[in-house]
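> Okay, sequence plus prediction incoming.
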Amino acid sequence: MREAPSTERGQPAEATVRPSLVQRRKAALRQEIAREAVRLFTTQGVAATTGDQIAQAVGISARTMWRHFPTKESCVLPLLSAGLDFVMDELRHWPTDMPLLDFFTQTSSIGELPADTPVTLDLIRMTSTDPALRSVWLQAHDDALPVLAGLLARRSGGQADDLRVKVHAAALNGALRAAAEDFAQRYAHDREASGAEITACLLAALRAASEGLPY
């Protein structure tokens, strides 16, 4: 999960420095490892898949793979973090005079989902039944919390460690996770699901979060 760059209140973030060639190659390799891990987990099960098999599928040594990931389950983290990184990048351009729901309605209605979306949805569905993968999924969202808190703090003029800001960040984080899980389960057998459907899931989750606790 990338850190949120410093911005003036209400102003879009400045363009970040382009990653170096080495960084881009490292990121590409991590994504390839993640895709192959999900493919193997899906076809033969998590328990039956070894780190050596994942490395062999990618065409690298096991030693190289373990330099990037501490466990076979953690290999999928780049895929789980990618959607959160996308949301963070969008939120950095959230105008101060626009409500959150209006902003997501305007910016999230994409026509086609990224190429890795079917693989990621398969993975998210597996996190509901495999405890180790569940831990990685929750880690991705835990990593996102301080980034979200920083974005909300800069927007509000508060501090990222203020309890109110942390609660708002946790609510937004939870809505994003619930929306992704709902979309993954709802469209498990519909490979034609589009950005409109995932936007609908996201907006429904955000509306529920914005209602507060009606109990």
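Thanks, I have the structure now. Numbering: from 1, shown residues only.
> going forward, measure contacts and count neighbours with C-alpha atoms only.
Will do.
> Can you show me the helices along the chain?
Secondary structure of the chain (DSSP state H): helices at 21-44, 51-58, 62-68, 77-91, 100-107, 117-126, 131-156, 163-186, 195-210.
> What is the fifth one packed up against?
Contacts defined by 3 or more Cα pairs under 8 Å, 6 or more residues apart in numbering; DSSP states H and E place helix 100-107 against helix 195-210.
> take a look at this one as well, against the first:
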Amino acid sequence: MTASRGRTGRPPLTEERRAEIRLEIARAAVDLFVEQGVAATTGEQIGQAVGVSARTVWRYFPSKESCVSPLFSAGIDAIAACLREWRPGRPLPDAFAAEWETGRPLVVGPDPATVGALVRLTRTEPGLRAIWLQTYDEAEPAFARALADRAGLPADDFRPAVQAAMFNAALRAAVEHHAWHTDDTGTDPATVRAELAKALRSALAVASEGLT
């Protein structure tokens, strides 16, 4: 009779830990990009900053530019949830008030100053620009579904799709305006969040004119 062989090696990573590793890699990548530029940054350097191998970096991301995608997409689910819970007659910016007041991330991830620097890099780094625009392209269907749920409409209805496009464009314009007209170096994080929230409120006020 042969004894059953137990599983050896490290236990598999949980989804939560995988997400943490992705975020650690993203933060290391953007720090290196800001410090020395994208071209001069290697997968080995990104891995060393996190304490993992370059092979691990490439297991999570197909390119060094894509390493930053978790910072760009961190708030999509939170935004969609706010849209889904937005009540008729309530100003759209107010639907996000609780998140802004507590400093929880909505659009650009956990560190507004760091991601602000990253967004500024998208003006001169085509690879990062592509990832930035791809994030919003992928977010739009999620926003459309949330608006359709809110209105009790089918997921493929044309009206939520148009509304989501307007809302999405307003968000991106606000974040870019804030990043490109603000130097976050040495600025208190609370001030950065307040300035970004002000830009987002202005954008959502414009977007809400086309949303009901």
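Looks like it came in fine. From a predicted model like this one, the values you see are computed outputs, not experimental measurements.
> Okay, buried residues for stretch 102-113 of structure 1 please.
Phe103, Phe104, Ser108 (16 or more other Cα atoms under 10 Å).
> Name the nearest of the residues you listed relative to Val58 of structure 1.
Closest to Val58 of structure 1 out of the buried residues of stretch 102-113 of structure 1 is Ser108 (32.5 Å), distances taken as Cα to Cα.
> Leaving out the residues flanking it, which one is nearest to that closest one?
Leaving out its chain neighbours, the residue that sits closest to Ser108 of structure 1 by Cα to Cα, 6 or more residues apart in numbering is Thr199, at 5.9 Å.
> ditto for Thr42 of structure 2
According to Cα to Cα, 6+ apart, the nearest residue to Thr42 of structure 2 is Lys64 (7.4 Å).
> Can you report how many residues neighbour the counterpart of that neighbour in structure 1?
Under the alignment (TM-score structural alignment), Lys64 of structure 2 pairs with Lys72 of structure 1. Lys72 of structure 1 sits with 24 neighbouring residues when counted by other Cα atoms under 10 Å.
> same check, this time on the one 5 residues further on
Other residues near Leu77 of structure 1 come to 20 when the count uses other Cα under 10 Å.
> Check the spacing between the nearest residue to it once chain neighbours are set aside and Leu91 of structure 1 real quick.
Leaving aside its sequence neighbours, Leu77 of structure 1 sits nearest to Val136 (Cα to Cα, 6+ apart; 6.3 Å). Per Cα to Cα, to the nearest Å, Val136 of structure 1 is found 23 Å from Leu91 of structure 1.
> Equivalent analysis for Pro99 of structure 1, please.
Plainly put, Pro99 of structure 1 is 12 Å away from Leu91 of structure 1 if you go by Cα to Cα.
> Same drill for these two, tell me which one is more crowded.
For Pro99 of structure 1 versus Leu91, the count of surrounding residues by other Cα under 10 Å is larger for Leu91: 20 against 10.
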